[in-house]
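Visitor: Provided below are the primary sequence and the corresponding predicted coordinates.
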Amino acid sequence: MILPIVAYGDPVLRREAKEITNEYPKLEELISNMWETMYNAHGVGLAAPQIGLPIRLFLVDTSPFADDEELSPEEQERLKDFKKVFINAEIGEENGTDWNFNEGCLSIPEIREDVKRKPEITISYQDENFNAHTETYDGLLARVIQHEYDHIQGILFTDKLSSLKKRLLKSRLDKISKGKINVDYKMRFPKIKKRR
């Protein structure tokens, strides 16, 4: 089932998400719905807060990047089959020199900006079967994971921009929260007045 994606301005996007256990109700169905929602919106990642749930769950499928000719053949190969569910994730380390990459977000449509992030991360998480993993990622994989991880920390990519850039984007962000944009996927806007 395709779920509406929560737009910029909704308080759920600002809350630090809570850990879950394997007792979480209908988790398998939720994960399936999240994949369907993400693919419908042409995303490469989706976090539970983006569908209104403040829980530490996100998923990533970087296969759309595998055709990017600016990437090395090795990086394309790594991205091609990378599809994972991350539950209760914690990033332990971020290493290397910050690098810029143009990011967007399904909750903030029509805005893309260069964001600085570390090129390598070590992350501990549980998969959909609650098996524990600790893995190190670099390059574009690390970046996509960091972006989704930020969502479960209550952080948006726009928070990482300069104060000047934030001021320049303020009116566009306000329009998004009021639903004054054209998107080709279902969204829930926090500032649309309910009709009585």
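Guide: Looks like it arrived, so ask away.

Visitor: contacts, neighbours, all on C-alpha from now
Guide: OK.

Visitor: so which residues of this structure form strands?
Guide: For the chain, strands defined by DSSP state E occupy the ranges 5-6, 45-47, 57-61, 83-95, 99-105, 108-117, 120-126, 132-138, 187-188.

Visitor: out of those, the one nearest residue 163 is which?
Guide: Relative to residue 163, the nearest member of these by Cα to Cα is strand 108-117, separated by 13.1 Å.

Visitor: residue 120: what's it in contact with?
Guide: When contacts are counted by Cα atoms under 8 Å, 6 or more residues apart in numbering, residue 120 is found next to 94, 95, 96, 136, 137, 138, 139, 142.

Visitor: so who does the residue positioned nearest the centre of the chain touch?
Guide: When the chain is reduced to its mean C-alpha position, the closest residue under Cα atoms, centre = their mean turns out to be residue 148, at 3.3 Å. Contacts for residue 148 (Cα under 8 Å, 6+ apart) come out as 45, 46, 47, 58, 59.

Visitor: make TSV from the strands of the chain and add distance to residue 155 to it.
Guide: Putting those into TSV (distance: least, Cα to Cα, whole Å) gives the following:
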stretch	distance to residue 155
strand 5-6	14
strand 45-47	12
strand 57-61	14
strand 83-95	14
strand 99-105	12
strand 108-117	13
strand 120-126	17
strand 132-138	20
strand 187-188	19
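
Visitor: structure B:
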Amino acid sequence: MVRELMKDTVFLAQKAQPATADDIPTADDLLDTLRAHADGCVGMAANMIGVNKAIIVFDDEGTLREMFNPEIVYRKGLYLTEEGCLSLQGQRKTKRHKTIKVQWQDREMHTHIKNFTGWTAQIIQHEVDHCNGIII
């Protein structure tokens, strides 16, 4: 189900609670909402649809992916960029890393670890910031 976007910065600034298998419907709603905003959005976190859980979805070079409880465990290659967000107006400067290693769980709660680079790494970093209550 496509959900309304959360724009309350007080809510968005909260650190997300751990996600469980009970939160799969939230991931489904996130994917539906991302698809509905595909013309201007490449990633979303659960707090962007009003759910304070650590779940992100993103476009990984044309394939939509989801991560439960994502954690960046390694970063390399710091650079400065500008980003926008559906929950906020305008663009803001931020620092990102060219390469990251992420640990997360899938919807069966199996743990994965993978390296990501470039644009996909930037998207993941933005969405993990959302999970940590960091507003960009």
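Guide: Right, received. Where do you want to start? Everything numeric in this text was worked out from a predicted model, so none of it was measured.

Visitor: can you give me the TM-score here?
Guide: Aligned and superposed, the two chains score 0.89 in TM-score terms (TM-score structural alignment, normalised by the length of structure 2); 134 aligned residues with a Cα RMSD of 1.5 Å.

Visitor: buried among the contacts of residue 120 of structure 1? Make that a PyMOL selection.
Guide: If you want just the buried ones from the contacts of residue 120 of structure 1 in PyMOL, going by 16 or more other Cα atoms under 10 Å, the selection is:
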select buried, resi 94+138+139+142
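
Visitor: on that earlier part again, counterpart of the residue nearest to the centre of structure 1 in structure 2?
Guide: Under the alignment (TM-score structural alignment), residue 148 of structure 1 maps onto residue 127 of structure 2.

Visitor: lining up the contacts of residue 120 of structure 1 with structure 2, which overlap?
Guide: Of the contacts of residue 120 of structure 1, the ones still in contact in structure 2 (both residues aligned by TM-score structural alignment, their matches' Cα atoms under 8 Å) are 94, 95, 96, 136, 137, 138, 139, 142.

Visitor: roughly how far apart are the counterpart of the first one in structure 2 and residue 134 of structure 2?
Guide: This means residue 94 of structure 1. Correspondence of residue 94 of structure 1 to structure 2, assessed by TM-score structural alignment: residue 75. Taking Cα to Cα, to the nearest Å as the measure, residue 75 of structure 2 and residue 134 of structure 2 are separated by 17 Å.

Visitor: which residues sit in contact with residue 117 of structure 1?
Guide: Contacts of residue 117 of structure 1 were listed using Cα under 8 Å, 6+ apart, and they are 98, 99, 100, 143.

Visitor: what's the answer for residue 48 of structure 2, then?
Guide: So residue 48 of structure 2 contacts 5, 6, 7, 12, 87 (Cα under 8 Å, 6+ apart).

Visitor: the same query, at a cut-off of 6 Å, please.
Guide: Each residue near residue 48 of structure 2 by Cα atoms under 6 Å, 6 or more residues apart in numbering is listed here: 5, 6.

Visitor: quick one on the thing from earlier: tell me which of the strands of structure 1 is the most buried.
Guide: With neighbours defined by mean count of other Cα atoms under 10 Å, none of the strands of structure 1 is more surrounded on average than strand 45-47, at a mean of 27.

Visitor: how many neighbours does the counterpart of residue 52 of structure 1 in structure 2 have?
Guide: Alignment of residue 52 of structure 1 against structure 2 is given by TM-score structural alignment, with residue 50 as its counterpart. When counting by other Cα atoms under 10 Å, one arrives at 17 neighbours for residue 50 of structure 2.

Visitor: how close does residue 50 of structure 2 sit to residue 18 of structure 2?
Guide: Between residue 50 of structure 2 and residue 18 of structure 2 the distance is 15 Å, computed by Cα to Cα.

Visitor: go on, residue 107 of structure 2?
Guide: When Cα to Cα is applied, the distance between residue 107 of structure 2 and residue 18 of structure 2 equals 13 Å.

Visitor: what does residue 32 of structure 2 give?
Guide: For residue 32 of structure 2, the distance to residue 18 of structure 2 under the criterion Cα to Cα works out to 21 Å.

Visitor: got it, and residue 60 of structure 2?
Guide: The spacing between residue 60 of structure 2 and residue 18 of structure 2, counted by Cα to Cα, is 23 Å.
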